[in-house]
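Colleague: I'll drop the sequence and a predicted model, then ask my questions.
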Amino acid sequence: MKKQVLGYGLLACFYCSAFFSVANTASANISSTSLPDVDLVIEGTTIISPIDKHQISVKANHWVAIEGNRISQIGSLTKPPTAKLVIDGSDQYLIPGLTDSHVHLKTMPGIDFLDANAAHMQSAFLARQGTNYLYYGVTQVIDPSNTKDGIKRFHESGLTPDAFFCGAMPVFNGYNAQGILHKHLHHERPYYLAQDTDPKTTEAITHAHQAKQSLLRLKNDGAVCAKVYIENGFDLADNIPMVSEETLNELTQYAKTLNLPTMAHANATDMQDIAANAEISVMGHGLWNWLEEQELSNEAVLPPKVSSVLTKILNQDIAYQPTLNVIRSLTDLMVEDHIDQTEYKTVLPPWQITWYQSNAGQWFNVEMHKDWGKPPVELIIERFSAKQTNGQRVLKYLYDHDATILLGSDTPPAPTFASQPGLATNWELADMHKAGVDLKGILAAATINNANLYNLSQDYGTVEKGKRANLLLLNSNPLKTVNAYDDIDKIILRGQVFDRDTLHINKLEQRAPADQSP
């Protein structure tokens, strides 16, 4: 544990003359000891900060001063200002806090809302999920399907990363709006896109959900992007209504005039092709579903249609979230005793692990097995693994050809307990590196690339004067090992310092939900 040295306190002595009345009291004489200049100084550390997606700045033996929630000064040759708190950062590495730009903040992973204890489990989870993210160094999150009120509730839930949202723009009965009655859609999905095929409603509602109107509304609500759903069905299926080409093009072009990025839910070759043709800003998933070209997956070169889509992504500089966590967490759900891995004990209390191990907690595993036609579990794992290999190959190809890669874990992507806040982000970084993204690229994807894409670079993404003081003090060099992201000494959040150990699940108050079963 690095020593922490308190700065100079205020020493004041007041001398009063007994010969003067209160009205003529002599002025107090303040001692020569001055107030501290700043709140926090980190001394003698190595600052590692991205310059852009290609370049990283490394500055050894520097100090960083923080006043309030901002970095106020950075130096090396001059003496640092006096501070209320001084941290010795020698032999350590200071980097920007991580941004996970694809998380879902509303629901406990793997919960079954029909369970008698669901409400209690959900409440306990929501009260601590922010701390789970912080334990793994995630100081900013973006939920691509939330609202300003949802983000407000998240921030009010306890200690949390800085959170932002994208406005979800599904169509009636489309992906992310299936099962919602049209009369409830305005309330449930406030930025949905109206189409000519929709049931009749009031003229005011129809007008409010035209592409331009919905975009303006979500922009005014503070969204950092707009998310559209380009999904006609899973794998080879074609059974989900889609946004029309005309509406999609109108949306993406108008969003550009608002300086608002657009994100596409799309993970199949044909769907990502539609997204690229519409000039989307961000592919919100990796390209792992190669459809009929899956039979070519063992070839040394990528299949023609896959290659065509990737060329469009590169030519248009469409940012890319590989979201390897999606297939990884669905695969691990099928692996016997996966939840027993020790890493889960950093973010999950014993009662939650016990529930996941129970028959009730295995409900999604059973349902998914049934949906696959109940083949041997080994066959399901093999098929998932093939898709994961597709995603890894695409990521490596794009990174090797200078694509803009973003850290986005999609936590959780489904009701899978194998995708937990913070831990899934950490595993995503490791999987990205394993797929072929070098350590400079990993740092850029987790920091500056997200900040630049979502117009947050005035506050986040680098260690610079004036930036928000969301920082990580690491024991290991992140340019030497990806394991550095799990070797955190301190998290600085909005200028406040937290020893990582204090954010471990064992240090949080966790009570098992009262049994509500009959």
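Modeller: Perfect, I can see it now. Here the structure is a predicted model, which is why all the values come from computation and not from measurement.
Colleague: could you use CA atoms for every contact and neighbour count after this?
Modeller: Noted.
Colleague: for the stretch 401-518 of the chain, just list every one of the helices.
Modeller: For the stretch 401-518 of the chain, the helices defined by DSSP state H, counting those that start in this stretch cover 423-435, 439-446, 448-453.
Colleague: got another, please set it beside the one above:
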Amino acid sequence: MKKQVLGYGLLACFYCSAFSSSVSAASTHISSASLPDVDLVIEGTTIISPIDKHQISVKANHWVAIEGNRISQIGSLTKPPKAKLVIDGSDQYLIPGLTDSHVHLKTMPGIDFSDANAAHMQSAFLARQGTNYLYYGVTQLIDPSNTKDGIKRFHESGLTPDAFFCGAMPVFNGYNAQGILHKHLHHERPYYLAQDTDPKTTEAITHAHQAKQSLLRLKNDGAVCAKVYIENGFDLADNIPMVSEATLNELTQYAKTLNLPTMAHANATDMQDIAANAEISVMGHGLWNWLEEQKLSTEAALPPKVSGVLTKILNHDIAYQPTLNVIRSLTDLMVEDHIDQTEYKTVLPPWQIAWYQSNAGQWFNVEMHKDWGKPPVELIIERFSAKQINGQRALKYLYDHGATILLGSDTPPAPTFASQPGLATNWELADMHKAGVDLKGILAAATINNANLYNLSQDYGTVEKGKRANLLLLNSNPLKTVNAYDDIDKIILRGQVFDRDNLHINKLEQRAPADKSP
């Protein structure tokens, strides 16, 4: 149910006239003789805020006052302060804005940069992706392989969530650095890790890319974590150079002295075992690749090696990003007419859907089918589905045993159009719940767990005095249904109020890029 907005102060924001909250016909003006004490009050609402990863606070019939971009007061028995804008939050639920801690902000999902219209499509997407995330209640983002300058460009692109980055630390020719000439690596991957097997370069460059030096540099640049890549090849392959055990251990131990979390790209049993032994802070993927133990995947008990790795994750208190979106979006890419689903029309303009449906837009589908050896599509879907079940079982085991679970969708994980900003995050929450994470755990994973892990809890993760005013006003109770995260009435971003409907793709100016084809 839509709530009436009482009083109205001009919201200074990007495309204010298009995005800001609508003024009700029942609005009343604040007398000039009675100056407001605060900018915004949300009154009569139920505040649902996590206490920790296990406990949730529920406070009925409360008001929240906001000054600038901060929560200034919270109360129930006392009268709220006078405000420029008053929102009636009765029969609604106020929660912290969501944090997706695994996104990639540089590229339109599924784009083919050889396409004649690629530059125009990319530009239109980058100007809009922030709003797509906000439509689904994501007010904070962490890109685990970006830079200070990249995040600055994102924030300058338009209306965006608050974004942060982790410094990517690949090795030469390793995962996330394949195909980059060594002489270009310092520029392309400014925090890469030098190893003894690298080609010769200047002493200054070699020194700058020792583990400790790269860590210091990325921390000074404002990174909230360091990301390493523990990947020797897909599935059973062993054809990608890896970071050495000595370098990895040096990195994780020194990062602890800097109070800097470390994240590992790893999704196979052997790779996650290496990450766990190094006491990484965050497992940046779910454990869906069970390697030779896949033959045991239909048994009731988890395979021994899988169980062993999950036990290490628990014993070392390693936070865990299930990233169920990875396999889900690769599977859905193979499903005929998947892009026709109604949900895509909340974030994608008609021209982008039409391009995805074209032969040009199906390029990654064709390439992936070819890489699989062109078997029947049904067989590919069946194999992907088996891996997804692996990931779901690993997640349930960890959650049931008290692990710290983080919302991280990995949007997009590959050039798949089935992973779109905001929508993929929402589907990730639904898939986590389906796998066995209860609704308290879902809320914690999307809010306080990420804030605590990435040292952002002074600003985010809870509804408290002094916290940044990034909030969601929901029509449904998120402790009753996971669908509440798709039943948002208003998004409060840095103290500014947005009706969700005004963030729908239909309300954005999204003209088709000019056709540049020959």
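Modeller: Arrived safely, thanks for sending. All values reported here derive from a predicted model rather than from experimental measurement.
Colleague: tell me the contacts of the residue most central in space within structure 2?
Modeller: Closest to where the C-alpha atoms of structure 2 average out (CA atoms, centre = their mean) is residue 100, at 2.6 Å. Residue 100 of structure 2 makes contact with 138, 140-142, 407-409, 425, 446 under the criterion CA atoms under 8 Å, 6 or more residues apart in numbering.
Colleague: cool, and residue 89 of structure 2?
Modeller: Residue 89 of structure 2 neighbours (CA under 8 Å, 6+ apart): 3, 42-46, 473.
Colleague: in CSV: those residues, plus neighbour count and distance to residue 78 of structure 2.
Modeller: Below are the contacts of residue 89 of structure 2 laid out as CSV (neighbours: other CA atoms under 10 Å; distance: CA to CA, whole Å):
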residue, neighbour count, distance to residue 78 of structure 2
3, 15, 22
42, 22, 14
43, 21, 12
44, 20, 12
45, 23, 14
46, 22, 16
473, 26, 22
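Colleague: closest one to residue 322 of structure 2 out of these, please.
Modeller: When the contacts of residue 89 of structure 2 are compared for distance to residue 322 of structure 2 (CA to CA), residue 473 wins out at 26.3 Å.
Colleague: gap between that closest one and residue 162 of structure 2?
Modeller: 18 Å (CA to CA, to the nearest Å).
Colleague: the stretch 51-200 of structure 2: helices as residue ranges?
Modeller: 118-126, 129-135, 148-155, 182-188.
Colleague: any idea how far residue 127 of structure 1 is from residue 101 of structure 1?
Modeller: 21 Å.
Colleague: who touches residue 244 of structure 1 in this structure?
Modeller: With CA under 8 Å, 6+ apart, residue 244 of structure 1 has these contacts: residue 195.
Colleague: next one: the one 10 residues further on
Modeller: Neighbouring residues of residue 254 of structure 1 by CA under 8 Å, 6+ apart: residue 212.
Colleague: that older thread, now the helices of the stretch 401-518 of structure 1 in CSV, with mean neighbour count and distance to residue 73 of structure 1?
Modeller: CSV is the format used below for the helices of the stretch 401-518 of structure 1 (neighbours: other CA atoms under 10 Å; distance: least, CA to CA, whole Å):
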stretch, mean neighbour count, distance to residue 73 of structure 1
helix 423-435, 22, 30
helix 439-446, 24, 23
helix 448-453, 22, 20
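Colleague: need those in CSV with distance to residue 306 of structure 1, can you?
Modeller: What follows is the helices of the stretch 401-518 of structure 1, written out as CSV (distance: least, CA to CA, whole Å):
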stretch, distance to residue 306 of structure 1
helix 423-435, 17
helix 439-446, 23
helix 448-453, 24
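Colleague: quick one: which of these is nearest residue 202 of structure 1?
Modeller: Using CA to CA, the nearest of these to residue 202 of structure 1 is helix 448-453, at 36.6 Å.
Colleague: how big's the offset between the closest one and structure 2?
Modeller: Taken over the aligned residues, the distance from helix 448-453 of structure 1 to structure 2 averages 0.2 Å (mean CA distance after the TM-score superposition for structure 1).
Colleague: number of nearby residues for the residue lying closest to residue 425 of structure 2 once chain neighbours are set aside?
Modeller: Counting by CA to CA, 6 or more residues apart in numbering, residue 425 of structure 2 lies nearest to residue 409, which is 5.5 Å off, once chain neighbours are set aside. By other CA atoms under 10 Å, the residues close to residue 409 of structure 2 number 30.
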